[in-house]
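>>> Sequence plus the predicted model coming up.
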Amino acid sequence: MFSDNKVKGVKKHAQMKSLETAQKVDQAIQRLIKTKAKINFNQVAMESGVSKAFLYNNQEIRNRIEGLRKQQEGLNSPQTIKRNMTDASKDALIAAKNNRIKKLEEENKRLRDELLKLRGMVYDKF
């Protein structure tokens, strides 16, 4: 049905196409690293113009993307820092706000009492 030469030719073409695609992916990953963009399968697929299926099915590329993604998890972006506020820092912030509220309430009460005394003094004069 098919001659060995045709099959070899098709296989060789498929290998060449796969290598070219892998080079596109490599270049896309390099660009993402240079621009300090987030590296994940969606970003690499969009940047390289390659399907996500290719990225997932090519084990070497898949391992590289997963490794880079894990490395980036360790880096703290401003959003990550804000998201990762610890309970202790939240508790400290709440305690500081509660203290401020308490002081303002005490000052408010003192000023009201003072106002009452001054009103009484004004009414006594008349």
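Sure, I can see it.
>>> going forward, measure contacts between C-alpha atoms and count neighbours the same way
Noted.
>>> to the chain's geometric centre, what's the distance from stretch 95-113?
Averaged C-alpha coordinates place stretch 95-113 at 39 Å from its chain's average position (CA atoms, centre = their mean, to the nearest Å).
>>> Equivalent analysis for stretch 103-114, please.
The answer for stretch 103-114 is 45 Å, by CA atoms, centre = their mean.
>>> also this one, for the comparison:
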Amino acid sequence: MANKNPNIEGILNHSKIKTEQSVQKVDETLKHMIKKQLNINFNSVAEQAKVSKGFLYKNHRLRSRIETLRKQQEGLLSVKQVKRNISDASKDVIIASLRKRLKGLEQENKELKEKIKVQFGKIYDEI
């Protein structure tokens, strides 16, 4: 016959301890990510802390903290974005200098063609 009042106190205590450890692990991960200026979102936090995304979504305190940190980072440019902006600016400078060089070479080419025509005319007159 089944026990109508099972003793699940040990299981519940173990579950609470495990949850507290996971919350602590996520808190440490968030501190580390803030310090290193890493992108904070549910995927990255779950991956770094080695917990499930479901755990992060279910725990209201962690969820609101991650959402707040994510919103704070929206205005900040990431390292990749800064590098991309710098490289775009340098590309624009390179393109402008190449266009200027191309115009100069086209002009020089035009002048050389004219000189060749003159030289060919002189050679033809001598024949």
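Nice, thanks for sending it over. Here the structure is a predicted model, which is why all the values come from computation and not from measurement.
>>> what's the TM-score here?
Superposed pair, TM-score by TM-score structural alignment, normalised by the length of the first structure: 0.67. Supporting alignment: 119 aligned residues with a CA RMSD of 3.4 Å.
>>> By residue count, which helix of the second structure is the longest?
In the second structure, taking DSSP state H as the definition, the longest helix is helix 79-126.
>>> quick check, distance from that one to the centre of its chain.
Centroid separation for helix 79-126 of the second structure versus its chain: 36 Å, with CA atoms, centre = their mean.
>>> Stretch 118-126 of the first structure too?
Stretch 118-126 of the first structure sits 63 Å away from the centroid of its parent chain (CA atoms, centre = their mean).
>>> repeat for stretch 81-98 of the first structure
That offset, for stretch 81-98 of the first structure, works out to 20 Å (CA atoms, centre = their mean).
>>> Relative to E114 of the second structure, how far out is the spatially most central residue of the second structure?
Centroid check for the second structure by CA atoms, centre = their mean gives K80 as the closest residue, at 4.7 Å. As judged by CA to CA, to the nearest Å, K80 of the second structure and E114 of the second structure stand 50 Å apart.
>>> And for I66 of the second structure?
Counting by CA to CA, the gap from I66 of the second structure to E114 of the second structure is 70 Å.
>>> which one of those two has more residues nearby?
Set I66 of the second structure next to E114 and count neighbours by other CA atoms under 10 Å: I66 wins out with 20 against 12.
>>> how many other residues sit next to the closest residue to the more buried one other than its chain neighbours?
Nearest non-adjacent residue to I66 of the second structure, counting by CA to CA, 6 or more residues apart in numbering: N41, 6.5 Å away. When neighbours are counted by other CA under 10 Å, N41 of the second structure registers 16.
>>> So N41 of the second structure is in contact with R70, correct?
Yes. With contacts counted by CA atoms under 8 Å, N41 of the second structure reaches R70, the gap being 5.9 Å.
>>> What's the average distance for stretch 109-125 of the second structure when superposed on the first structure?
Its matched residues in the first structure lie on average 2.4 Å from stretch 109-125 of the second structure after superposition (mean CA distance after the TM-score superposition for the first structure).
>>> That concludes my questions; thank you for your assistance.
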